[in-house]
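Chemist: show me how the following folds:
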Amino acid sequence: MQTCSERSESIPLVDLKKQYLSIKDEIDLAVKKVLESGHFILGNEVLSLEREVAEYIGVKHAIGVASGTDALHLSLLAYGIGEGDEVITTPFSFIATAEAISYCGAKPVFVDIDINSYNIDPAIIEGKVTKRTKAIIPVHMYGRAAEIDKILEIAKKYNLKVIEDCAQAFGTEYKDKKIGGIGDIGAFSFFPSKNLGAYGDGGIIVTDDKDIADKIMMLRVHGSKQKYIHQMVGYNSRLDEIQAAILRVKLKKIDEWNELRRKNSSIYNNLLNKLPVQLPKEAGKSHIYHVYTIRIKNRDEFIKFLSENGISSAIHYPVPIPAQEAYRYLNYSESDLPNSYKAASEVISLPMFPELKREEIEKVCDVVKSFINK
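Modeler: Below is the predicted model of the structure:
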């Protein structure tokens, strides 16, 4: 996840080196195996990862791609979404969610969020459906599952596709089902700081639809099923063998790591629950706390205070997508999306990673209390 206001301080926002050291022998062996094989693109490691992810999510097909952005883009293309179409999504996400829609020539239509979950508000979606609407992209924001059943009801009523943006939520469940395997298709990112992250870019698409899976497999390799024979204009979007090998090691740990994130979130909530800040809502397995995000007044002053006390922080995200210069042509205003604008002005993410120690969380919380009580 690209972040804003990140700093390297005594308690980091994320500590990827610490995670690497905890699995160093397995990672080093996996990488060495690929190097010695001499096969670096779309080999056995990618095939094995695809099988393992499909089994984990509970779907029939998984297709490794070059990034989470590509996962969204190729999913939209596979469903034939293009010029003149509309796709409903959230304004409160990383810009890649909207970019993937724009890449296809379609128009993103933004629906405001629920201020408590930060996810798209299903109660508003139906009013934004038009004859041009072809799909809905809910984002499982911060690792919390969107209300996907309500979204699916609307999609079924209007014959729309549901493409889950699972970039921040590998392993999150919704009513005993893994997200990504609930809608028509799921798109995941393996950006290094994700809860399941590679050591470079990467992504994966999951679906039960064989025809769609076959189409995406062609799209990711220049529109080809057979080398030098091209059925369509495609893309270069391949997950490489080294990243797949790394991810296979990490996949074995993901449930343990997600549970540690939940444990750390619970510690935060217990220590901060009497303060005048908005904390993440407890949601059981429906939240994996990819980030631990609170809302607070005087955020800029708060960030400065954290930094002065050795605490790293980040803003996810400081500007709603339609307020970005790239999307101002759509003419949304704050009154159209009040919750998204409110969240963008108040959210702040505190350190969160599986290896975070209780005493480190206590230090962060002491600094938060000091700021509020000063």
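
Chemist: from here on, contacts and neighbour counts on C-alpha atoms
Modeler: Noted.

Chemist: from memory residue 165 sits against residue 183, does it?
Modeler: No - using C-alpha atoms under 8 Å, residue 165 makes no contact with residue 183, being 10.0 Å away.

Chemist: which helix or which strand is home to residue 305?
Modeler: Counting by DSSP states H and E, the element that carries residue 305 is helix 299-308.

Chemist: report the buried residues of that helix.
Modeler: Across helix 299-308, burial judged by 16 or more other C-alpha atoms under 10 Å covers 302-303, 305-307.

Chemist: one more: stretch 149-169?
Modeler: Buried residues in stretch 149-169, counting neighbours by 16+ other C-alpha under 10 Å, are found at 151-152, 154-155, 158, 160-169.

Chemist: for residue 301, see how far away residue 271 is.
Modeler: Residue 271 sits 21 Å away from residue 301, going by C-alpha to C-alpha, to the nearest Å.

Chemist: got it, and residue 147?
Modeler: Taking C-alpha to C-alpha, one finds residue 147 at 34 Å from residue 301.

Chemist: quick check, residue 369 in a strand?
Modeler: No - looking at residue 369 with DSSP: H, G, I helix; E, B strand; the rest coil, it is helix, so not inside a strand.

Chemist: I'd like the structure of this one too, to check against the first:
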Amino acid sequence: MFVHPQFKIFSLKPFLRGFSEIELRNKLAKFFPRCYIVFTDSGRSAFQVAIEELGLKNSEMLVPAYLCDIFLPIFEHYHIGPIYLDIDLKNFNIQIPEIEKRITPETKSILISHTYGFPNDMDKISEIAKKHNLKIIEDCAHSFGIKNQSKYLGNSGDAAFFSLSKFIPSINGGFLVSRNPIDINLGEYKFRLTNLIKFVRLFPYLAKFSEKLRKEEKTLAIKDYSEPRKASKISLKIFNRYLDNFGEQAQKRIKLARYFQEKLNKIGFQTSPGITHISALVPQNMNRDELFNKLRKKHIFCSHIWHKPIYPNLSNTAEAAKRIINFPLQNWFTEKDIDKIITGILSKKD
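Modeler: Reported below is the predicted structural model:
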């Protein structure tokens, strides 16, 4: 069992069937009406396009302290000074009352991460942003298809970026949603060895035998700034197919997520209310890393992304980094799969 999205069985059909980008754009128009979309090779690249399109170079940006370190070289490249905001441990999103306290004359924008798929209060944030003339970029890497009241996340800011591999079985890919036309020439897609490793890990039975490749993947991962590029056709094909059954898949995932969260809460975990990822703080009397290793021996591969916060001097961010664990939840899971994970957690033996 793995955290990253996977196919249930080995099949090359998603990679071989025909594809029309126009068809994909028409499907996305239902989620993002009156918006412009550009497809990129990653969510990170889409974020870079947003910075360029909104003219945010040489400025300050309010950002969550609970953030992936891949943003750091981007901030450095564009000479953006990040102003870190602590999070609320109940939902892992920023503390909205702290926003106005941290604004300076150089602050031109705010990055809003809907962490683990739980929506921020975009009405309050938009009101603050309008008052101080701030551009809003929504980080929707975890949040495709999630609604904030009556509209999907990604429609409230000036721009929003998404990461395909966070919610579908995909090698890579991302896209940017913007209120204004996007005028940028992206480089052609570039295949990397990490893409081959990610491809193998899309299939459960192959992934079991390729866990040792994870170290190689991390070694090869891009940590420095890289130019944004176009998305691969394969990733867009898979995304296009995923949207055909989006409603059915979403309802099933919500039901499974609520069942999983209820089970975890009963044994002392503090779960995120978001339903795209099953993320939780381990109980105070439990060692997160020991649990992580115990479950790995049972072939339950959890993750603890961002376990080293990029700005550790904020108490809630540091606490989340110490105790967070992300559990597997595939779209094809049943309640029996979730029960197996709970049994693994409660097991006294490694």
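
Chemist: in strands, which of the buried residues of stretch 149-169 of structure 1 appear?
Modeler: 161-165 (DSSP state E).

Chemist: TSV for these, including distance to residue 72 of structure 1?
Modeler: Below are those laid out as TSV (distance: C-alpha to C-alpha, whole Å):
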residue	distance to residue 72 of structure 1
161	13
162	11
163	8
164	9
165	7
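
Chemist: out of the buried residues of helix 299-308 of structure 1, which is nearest to residue 134 of structure 1?
Modeler: When the buried residues of helix 299-308 of structure 1 are compared for distance to residue 134 of structure 1 (C-alpha to C-alpha), residue 303 comes out closest, at 40.6 Å.

Chemist: ok, which stretches of the stretch 51-200 of structure 2 are helices?
Modeler: 72-77, 99-102, 122-131, 193-200 (DSSP state H, counting those that start in this stretch).

Chemist: which residues touch residue 2 of structure 2?
Modeler: By C-alpha atoms under 8 Å, 6 or more residues apart in numbering, residue 2 of structure 2 lies in contact with 204, 300-302, 327-329.

Chemist: list the members of those that persist in structure 1.
Modeler: For the contacts of residue 2 of structure 2, the aligned pairs still in contact in structure 1 (both residues aligned by TM-score structural alignment, their matches' C-alpha atoms under 8 Å) are 300-302, 328.

Chemist: closest one of the residues you listed to residue 173 of structure 2?
Modeler: residue 328 (20.9 Å).

Chemist: and the one in structure 2 that sits across from residue 75 of structure 1 in the alignment, helix, strand or coil?
Modeler: Under the alignment (TM-score structural alignment), residue 75 of structure 1 maps onto residue 50 of structure 2. Judged by three-state DSSP, the three-state class of residue 50 of structure 2 is helix.

Chemist: quick one: residue 50 of structure 2 and residue 130 of structure 2, what's the gap?
Modeler: With C-alpha to C-alpha as the criterion, residue 50 of structure 2 and residue 130 of structure 2 are 18 Å apart.

Chemist: what about the longest strand anywhere in structure 2, how far off from structure 1?
Modeler: Among the elements of structure 2 assigned as strand by DSSP E, the one spanning the most residues is strand 107-113. Superposed on structure 1, strand 107-113 of structure 2 shows a mean distance to its aligned partners of 0.5 Å (mean C-alpha distance after the TM-score superposition for structure 1).

Chemist: what's the burial count for the nearest residue to residue 119 of structure 2 once chain neighbours are set aside?
Modeler: Excluding the flanking residues, the one nearest residue 119 of structure 2 by C-alpha to C-alpha, 6 or more residues apart in numbering is residue 148, at 6.0 Å. For residue 148 of structure 2, the count of nearby residues is 17 (other C-alpha atoms under 10 Å).

Chemist: good, we can wrap up now.
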